[in-house]
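Peer 1: got a predicted structure here, sequence first:
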Amino acid sequence: MPDWSYQTIFRPLLFRIPARAARGFTLQAMGRLSRIPGGTFIIKTLGHVEPSPLLQRNFAGILLPTPVGLSGAIDKEGIAVKAISQFGFGFVEIGPITSSPIKSDSPIRIDPASESILYPCEYENLGAEAALHRIRHPKHRLPQFVRVAAASPEAGPNEAAVELQSLAERFMAEPNVSALIIEAMNTYRDDSKSAKLLLEQMSSHLVENASITEKKPLLLYIPLDMPDSVLKEIAQAADPAVWSGFVIGDSIRTADGAVLTGHDGRQACMTKLQTIRAYASGSPVLFASAGVHEPADALTLIAAGADYLLLHSGLVYAGPGLPKRVNEAILYDRLARGEPPPTPSFWTHWGWMCLLGVSMMLGGVIAWLIAASSVLLPYDESFLDMARSQVAAINGNLLHFMSHDRITLAGTMLSIGILYYQLARHGLRYGLHWAKTTIWVSCGVGFPSFFLYLGYGFLDPLHAAAAILLLPMFLLAMRRNPDRPNHKPVNLHNSKVWRRGLWGQLCFIVVGASLCIGGIVIAYVGITDVFVPQDIGYLCTTRDALDLANSRLVPLIAHDRAGFGGALLSDAIGILIVALWGLQQGARWQWWTLLWSGSPGFIAGLSVHFAIGYTDFVHLLPAYFVLVVYIAGLILLYPYLMLKERDC
């Protein structure tokens, strides 16, 4: 459920049903997907969230792939953690965990206007036993940070300390627990005396049991609505020899005992970060979990002193792509402070792909001119043992029909050439992983498709020569080009332009997927039946009649169809991957690439049908549909791709 489907389709539907039911449905759906064979691969493919190695952090000897963590409030039962862990998170929080299960059936309420969530029960969880089972059998490879809490409001500091000590000892003994978060201050957030007493008792116990503190880092949980006067005393009293850092919560208690979390908590979180930095001893590590709903929020909290982030309500309102966007923003913010690396010379690798693209464009133009004039080449006539005039005599529409296949192929070649040239110049040149993957997969389909027609006994020498010429260019282009991080500005805000851009992204994903299906169908028809009913209707003949006229006519037509289907599939895969992974705000070249690479295919495919009178509505309906979606995608993406954020 990436952002392009969440924001456009699923969120509007989910927000119309009760929040608890919507949460259950979403988690169950993602959990089931992650459990099927290949499910996690599908999630990764849709989102392309593999984080850059430059984002890795070392926290107390724990290697975190990214500084962004998943809040335990998102999936308290661990139903979909295997799926969610693929979104670009660096660690997973489990909790709050209490000794006994705490259940609630009261409705969860959301307020889209303020982007907030109201939970009726602060400590709803399955209890320590269920949490231990989940921790011992993780469905992911991310570090697990466990948050334990003493939930009884009637308990005094002594009773709360005993309960927390028991939980701490229990979970610290677990090998799969990377760090422990102690939620000790919630009950006494307004009572500095009791809060300090509880902190002293916890610290004393942990010091006495040095084996606990030596095994795992301990983090002290700070309620978001703790008064600053109390926080100052707690920060000063926290022993840095015991506490590795602080986790600032994201919830504010209401008068009726519920808790509210949302975007508005960011300002309070910033204040807490600054207070701790000012009054705490040593250099504590700070985790911020309030109000990160867009990448700009993450950068603001980091600037205020946060070392790590936890995402909660932002995932609900921004979508599952938020971790990836935050990671990209953090990485860009870091890279923007230094000098970008020098770009490699033209002949190092990317220039060869530019030449391949230019060659495809030149081949497409030549193929179009031939298909619009003589149609048949000398080796075609030699294969048929017939001159062009003799072929025309068999059926008045036959040459037109062959021309229509070859012109559509020529338009597709132009589209591929433009796409490859642009990907090489703006993506491969800078070592962008998604651009390299696009070329790898597209060419991996395109080169073998040249030979789909060999089963009919016809070897097209021109196609074979093209493959022999272009393959070395492809191999030279993909050599010695390691992945490099993106140095271009990234999207920071959940603006209207961003939301409209997601609709445009969805349109191009539909275009790419539809063309993939079309390419597969055309290639399959080309190597099997060769003709569809509308083709036979246009020709006013049958396949058997063509076989009787010349037994090599159908193989020649099949060669054109299979070649066009393979080329269309190669082109479609390129468009689809660009739409899935590559679109970035302000990347003007991407909009022009989508326009320039798409136009030749549509112009060739539709113009030739009308030129030869092959205008069957059913036959052209898929092309009409894809054209409408393509134009809509260009319109919707224009502000996102053509304007930088500061211009919006």
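Peer 2: That came through fine. Keep in mind it's a predicted model, so treat the numbers as computed, not measured. Numbering: from 1, shown residues only.
Peer 1: contacts, neighbours, all on C-alpha from now
Peer 2: Noted.
Peer 1: was I right about residue 180 contacting residue 149?
Peer 2: No. Assessed by C-alpha atoms under 8 Å, residue 180 is found out of contact with residue 149, at 10.8 Å.
Peer 1: which neighbours do the two have in common?
Peer 2: Jointly contacting residue 180 and residue 149 under the rule C-alpha atoms under 8 Å, 6 or more residues apart in numbering is no residue at all.
Peer 1: contacts for stretch 388-408?
Peer 2: The contact list for stretch 388-408 (C-alpha under 8 Å, 6+ apart) reads 367-368, 371-372, 374-376, 381, 538-539, 546, 549, 557, 560-561, 564, 601, 604-605, 608-609, 612.
Peer 1: any idea how far residue 576 is from the spatially most central residue of the chain?
Peer 2: Nearest to the geometric centre of the chain sits residue 47, at 1.9 Å (C-alpha atoms, centre = their mean). According to C-alpha to C-alpha, to the nearest Å, residue 47 and residue 576 sit 12 Å apart.
Peer 1: second structure for comparison follows:
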Amino acid sequence: MYKLLLRPLFFSFDPEKIHHFTFSLIKITSKIPGFTNIFRSLYVIDDKRLERNLFGLTFKNPVGLAAGFDKNAVLYNELANFGFGFIEIGTVTPKAQAGNPKKRLFRLKDDQGIINRMGFNNEGLEAAISQLKNNKGKLIIGGNIGKNTQTKPEDYTRDYLECFNALHSYVDYFVLNVSCPNVGSHAKLNDKEYLEELIGAVQQANNNFEKQKPILLKIAPDLNNNQLDEIIELVATTKLDGVIASNTSTDRTDLKASTEQLEAIGNGGLSGQPIKDKSTRVIKYLADKSNKAFPIIGVGGIHSAEDALEKINAGADLLQIYTGFIYEGPSLIKAINKAILKES
């Protein structure tokens, strides 16, 4: 029904406007008596064989929702009814910020992709915490954290620490988002020495809590092998809990979209089917070269059960979807979980 009726309707409107409309629609329908049970009966698979134990956490199934969809943690309880095993909220920054000027979200229909330059638009730390206090405990929640756009380079770590300390009681794991191409002063966030400093500072803060939370790093799909070797070394040196591979790409090669269309869109991060092979390559390289020394969450271009299994076979322990969820609808989650069960 989604691909036949809803998607053509949704895709006839501006992507960002329909995103907010869809949120309202899910909120409203979830409040109608019986609808939550309908959603769960359609999409949720409860099977112990799908459980994954990583970072000291038990995931009901390995299919999660990537950061960027529920930035302000307003819909995670309702989204749990679509069959996800975990949901990552954010990216959250200390202060609320509007992000980049609109229009900043674009569909590449022929490529089954999306280009965005949202710029960490979110309502800020306090708003996220207010929403997370309503957590009904249906599934694991990840907190994706970043810096404010206007923050000076010498204060980047302070921003991450502020988010980390404030969210610590409300999320199950953390992701340091240092690879988004849509925020200013991006270069320092990719510097290995700075990453060691940032991770060390966050881990020190983590040790101040009675119960430590897992900390992961989200990396770009455009890294070359030398850069990936540095990531492997970084994880080993800092004892990070894992890596998310990968974020959006700045590469525009081999797209079906015309040069004119891409020029009209401008810069931004590319997600969806066009980055499927890139992210899988990164996953496989990290897994093989490190001899599976750390867990990997695979994300990027998962639009089918086959795409998901490809990521798992490459070395991913968990999966996340975003663009595939928009193009394929919630049935994708069930299809992936069914395929995993069939393989088990």
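Peer 2: Thanks, I have the structure now. Everything numeric in this text was worked out from a predicted model, so none of it was measured.
Peer 1: I'd guessed the residue nearest to the centre of the first structure sits against residue 87; true?
Peer 2: Yes. Between residue 47 of the first structure and residue 87 there is a contact under C-alpha under 8 Å: 7.4 Å.
Peer 1: find residues that contact each of these two.
Peer 2: Common neighbours of residue 47 of the first structure and residue 87 (C-alpha under 8 Å, 6+ apart) are residue 321.
Peer 1: which residues of the first structure fall in strands?
Peer 2: 57-59, 62-64, 68-70, 91-97, 109-111, 116-119, 144-149, 177-183, 218-222, 245-248, 252-253, 259-262, 285-288, 308-311 (DSSP state E).
Peer 1: out of those strands, which comes closest to residue 570 of the first structure?
Peer 2: Distance to residue 570 of the first structure, taken as C-alpha to C-alpha, is lowest for strand 68-70 among those, at 35.9 Å.
Peer 1: returning to that earlier point: any chance of CSV for the strands of the first structure, columns distance to residue 33 of the first structure and mean neighbour count?
Peer 2: Shown next, in CSV, are the strands of the first structure (distance: least, C-alpha to C-alpha, whole Å; neighbours: other C-alpha atoms under 10 Å):
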stretch, distance to residue 33 of the first structure, mean neighbour count
strand 57-59, 30, 15
strand 62-64, 25, 16
strand 68-70, 19, 27
strand 91-97, 19, 26
strand 109-111, 26, 16
strand 116-119, 26, 22
strand 144-149, 22, 25
strand 177-183, 26, 23
strand 218-222, 33, 25
strand 245-248, 32, 26
strand 252-253, 34, 18
strand 259-262, 28, 22
strand 285-288, 30, 25
strand 308-311, 22, 26
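Peer 1: can I get those strands in a markdown table including distance to residue 497 of the first structure?
Peer 2: Putting these into a markdown table (distance: least, C-alpha to C-alpha, whole Å) gives the following:
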| stretch | distance to residue 497 of the first structure |
| --- | --- |
| strand 57-59 | 33 |
| strand 62-64 | 33 |
| strand 68-70 | 25 |
| strand 91-97 | 31 |
| strand 109-111 | 22 |
| strand 116-119 | 22 |
| strand 144-149 | 36 |
| strand 177-183 | 39 |
| strand 218-222 | 36 |
| strand 245-248 | 32 |
| strand 252-253 | 31 |
| strand 259-262 | 22 |
| strand 285-288 | 28 |
| strand 308-311 | 23 |
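Peer 1: who's in contact with residue 232 of the second structure?
Peer 2: Residues counted as contacts of residue 232 of the second structure (C-alpha under 8 Å, 6+ apart) are 286, 290.
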